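K.L.:
sequence-free structure coming up:
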């Protein structure tokens, strides 16, 4: 819907902040004063020349369009400013601010095209005019304002005195249209450092270089079109003895024969006629002196260096334009893998962000905040909002997969961060059961004897029946706890009952080291269990026992990145590190799942059942 119906101010005023934009009076004496202030006539010559070279020099047009297309991918949103720092805090949730921002530059449908025109005007003439016109109601319903972006030559001051007004060239019809008082007109420009009101651009200092490129190209094109420059001259001596035939002179007869031979060689390149030399008679002294026929090359040293001169001029042009060298030279596709208009973050920060910032500040000052006030927001409150940009579609960082994988393997970043940086959705993460099963599959692949542990087999969904003598197990594992059998198991040879060797005892040092690993894992899990809701409620409970007072929903997630020193413990005691990892993981998971505290005897029993062979 139209947001601004009021008449713009009648006198040009300096903007309250350093923003390259100013609203213009719609009619009256202020129109001519604003027009004289920008000194339009003195600017038109170099601006017109800039557009000319934009049209005729592809090496200039290509990089400018590349930058403009990158800018056109930006999306707009309303952002709220921090009252203390004045810096934007991100997209705002204010419905009024969001509704106004959605209409900026004609809405989502037209915003990309208008941003592209703005970016090109910023780089070539250094200024652009933005017109916001209220649209008549349709079927009684308000319509969004119409936005128009024009180069400076398409907006002119007309009339004099109180009848002075602005006229612009309609981009759709090409007709000159008087700007109605209900519209809003403002200028966005790149100010010249020596004269702030005057426009400056990246193309302006490149104009002399563009003239060199054009003249060199014209020289090359002219010589390519000239038979004289491309073929040279062939001088024939009058003393040649060659049949004249129907020709007036011997030279003319020889030339006719030479051209016929050349035509035969072109039409029949695979025949002897294409390589057999042309034979003619000449006095011996002429042949000895090399004077029977002479080829005169009309090319000069300067002509042969024109291409080199043009290449040097193009290199200077690439260095002059306000953009990365590889973009200006048209080689950005050779040095990166980004998509068509994506740029690396440093390029965006240096070359594109300043342009978007100027455009955003101009629209904020000259339209967005007045629109918020027109919608009913208090003027002081409107000052807390501005136009921000979403540059997700523009900025592409280099592929850091290898660096991220290295940091993840060294336990310096979390699984959640790894997934986010690689663009993996959260619902792609395996659930607790699948994670445990896949982890145990890897462990069992390295140590198949782990299947003798009923907990491991059960977690993998495998039923394994192992003879007691093979496992050395004198009891059963039920519900995560070791229970003694109700009665001694009968053997085939009663005489040997009770004589089999007892399981090897676990060294006290191994138990102590395993306990430290368990306490570390439980402490990590306890830290992850603390949330905003329960923070400060269990200050008397050690972190490694928080799982006994806080419900645990995902033990697997709580234990990620734990037991990173288990391989060193295994090496110190000469045992299987994979088996030790599996026992510690299964034991700690059972504590978290059941909400039980650590039990040294139970851990020792688990370690005793572990296959310690390397």
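P.N.:
Noted; the coordinates are in hand. As the structure is a prediction and not an experimental result, all values here were calculated from the model. Residues are numbered from 1 along each chain as shown.
K.L.:
alpha carbons only for contacts and neighbour counts from here, please
P.N.:
Noted.
K.L.:
I'd like the distance between residue 228 and residue 300.
P.N.:
With the distance defined as CA to CA, to the nearest Å, residue 228 ends up 13 Å from residue 300.
K.L.:
And the strands in the stretch 151-300 of the chain?
P.N.:
If DSSP state E, counting those that start in this stretch is used as the criterion, the strands of the stretch 151-300 of the chain fall at 155-158, 165-169, 176-178, 184-189, 191-192, 195-199, 233-236, 293-296.
K.L.:
Below is an additional structure, to be compared with the one above:
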């Protein structure tokens, strides 16, 4: 990968000058660092490594718009785009649109961010292990839970609006903290900058740093761009289709329509009390019909739920009864139209369409929908993570290291590791097959099955399992093995399990006495019962077969 091009600051002239600058009280610790920023947009071009020999190109932009030693100007630092507000509104209303953007943000939240140094531009950055570079990075990313939350929010801004404003300040412990803010939250120019999080409205302090992070538009690099911008029309159409379907459903709930009946219809008496306060103003037939319809709704056990309402009328009036409804029939094409718009949203947002449509070959469902493939990590998550790293590098990390007098400060950068997102292939079945063929070690079988040495049985358990298998293969070993498997077992229990009764007293002339066998054991072979196990075998106390 190549490091971003930027303007170099003054380098110390000698080693002594470096040491003297590092010992200056205002620069001696990371906590006391007042970051000297470089105003102006900085464009970085990165080559992101992936699983193949090729690389994925990335262009990111960053600009310090507020902070110590930043030239104050009344000129607008960024331009709010109308499509950004529409994107936020559609995210609140369209679940599929929100899911596609948040999917990338959730992936970025699992990425590990760290301080690194570029020793060779052709190789990946090497994580720093000591010095101010490590202290700065650990102070910013030391809390894993906090880092996940802030990077997720930064990625959401980049996914739906194409830009985010990083407000960097120092906490009570002397560590620098990152707060990604949307362009609606931070406003101002010159020395008057305000932050409105929706509840609290406050002025930004002079020592707080604001770094604008954005994905440059291919046509105008100062303007933001993002995948959501291209699918806003699809999300808008999907919203209108949802409203259309919702209106059709609501029309069915607005009323039951009108029932036209001839005046001559007379209800049979004795079909239930009306329950109406003013019965004189209600037609008897209408009253009884309403009671028969309302009663089963209130009481499911009522006979009215099963028994039809009975009325008598002349035969020529039967076909005069009409029911008029005002409901709108459901559009049979609405489902297909919604699916097509969802598919286009998924393609435009760099998400697999089957994840949103639930048509994966593996049967994508609610629980597997968040699984992230290797292609998504390379094509969607890594570019967003690298954009965040670029803004933090040129806007905060390198200027801070330069002020601390770190040699080659421009070779340091914030970088990331996507290994936590890697899906571990399930090779347990192949490992078991090779193990059964004596072509794989037990250690490898454990590893591929997700276990380790702590899960291996000890010698006592192995011995006990072996005795159980021997007993299962030949029950005649019961007298020898059961006392070791089940300590203190009564001999009568063994007799009952094996069908062997107590042996009769031996006559003096008998040389080979044999135990008698109980009923049902006549077909057994006369296998000699071995002696009890040697006392060196120590059974597991309290174990059961």
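P.N.:
Everything's here; your move. Given the structure is predicted, the values throughout are model-derived calculations rather than measurements.
K.L.:
that older thread, any chance of the strands of the stretch 151-300 of the first structure in TSV with mean neighbour count as columns?
P.N.:
TSV is the format used below for those (neighbours: other CA atoms under 10 Å):
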stretch	mean neighbour count
strand 155-158	19
strand 165-169	20
strand 176-178	15
strand 184-189	23
strand 191-192	16
strand 195-199	16
strand 233-236	14
strand 293-296	12
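K.L.:
Columns distance to residue 425 of the first structure on top of those, output as TSV?
P.N.:
As requested, the strands of the stretch 151-300 of the first structure are exported to TSV (distance: least, CA to CA, whole Å):
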stretch	distance to residue 425 of the first structure
strand 155-158	50
strand 165-169	49
strand 176-178	52
strand 184-189	41
strand 191-192	45
strand 195-199	47
strand 233-236	73
strand 293-296	74
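K.L.:
Out of the ones you listed, which is closest to residue 138 of the first structure?
P.N.:
Distances from residue 138 of the first structure to each of the strands of the stretch 151-300 of the first structure were compared by CA to CA, and the smallest falls on strand 184-189, at 20.9 Å.
K.L.:
got the angle for the closest one vs strand 165-169?
P.N.:
For strand 184-189 of the first structure and strand 165-169, the angle between their directions (axes from the mean of the first three to the mean of the last three CA atoms, to 10 degrees) works out to 70 degrees.
K.L.:
got the contact list for the nearest residue to residue 251 of the first structure once chain neighbours are set aside?
P.N.:
For residue 251 of the first structure, ignoring the flanking residues on the chain, the nearest one in space by CA to CA, 6 or more residues apart in numbering is residue 236 at 6.3 Å. By CA atoms under 8 Å, 6 or more residues apart in numbering, the residues touching residue 236 of the first structure are 251, 292, 293, 294.
K.L.:
quick one: the second one and residue 241 touch, right?
P.N.:
No: the pair residue 292 of the first structure / residue 241 is not scored as a contact, 10.2 Å apart, by CA atoms under 8 Å.
K.L.:
Give the residue from the two that has the larger number of neighbours.
P.N.:
When neighbours are counted by other CA atoms under 10 Å, residue 292 of the first structure and residue 241 differ, and residue 292 comes out ahead with 19 against 14.
K.L.:
Against residue 285 of the first structure, how distant is the more buried one?
P.N.:
In this structure, residue 292 of the first structure lies at 9 Å from residue 285 of the first structure, with CA to CA as the measure.
K.L.:
Tell me the counterpart residues of the longest helix anywhere in the first structure in the second structure, please.
P.N.:
In the first structure, assigned by DSSP state H, the helix with the most residues is helix 508-529. Per the alignment by TM-score structural alignment, helix 508-529 of the first structure matches no residues in the second structure.
K.L.:
Next SSE downstream of that helix?
P.N.:
helix 555-558 (DSSP states H and E).
K.L.:
Need the counterpart of residue 280 of the first structure in the second structure.
P.N.:
Aligning on TM-score structural alignment places residue 280 of the first structure opposite residue 311 in the second structure.
K.L.:
residue boundaries of the helices in the stretch 201-350 of the second structure?
P.N.:
For the stretch 201-350 of the second structure, the helices identified by DSSP state H, counting those that start in this stretch occupy 227-230, 232-253, 284-298, 334-348, in order along the chain.
K.L.:
returning to that earlier point: which neighbours do residue 292 and residue 241 of the first structure have in common?
P.N.:
Between them, residue 292 of the first structure and residue 241 share the contacting residues residue 282, judged by CA under 8 Å, 6+ apart.
K.L.:
what number of residues lie near the match of residue 280 of the first structure?
P.N.:
When neighbours are counted by other CA under 10 Å, residue 311 of the second structure registers 13.
K.L.:
okay but it is in contact with residue 264, surely?
P.N.:
No: applying CA under 8 Å as the test, residue 311 of the second structure and residue 264 come out as separate, 10.5 Å apart.
K.L.:
mind checking which helix or strand the corresponding residue of the second structure for residue 373 of the first structure is in?
P.N.:
In the second structure, the residue equivalent to residue 373 of the first structure is residue 402, according to TM-score structural alignment. Residue 402 of the second structure belongs to helix 398-403 when elements are defined using DSSP H and E.
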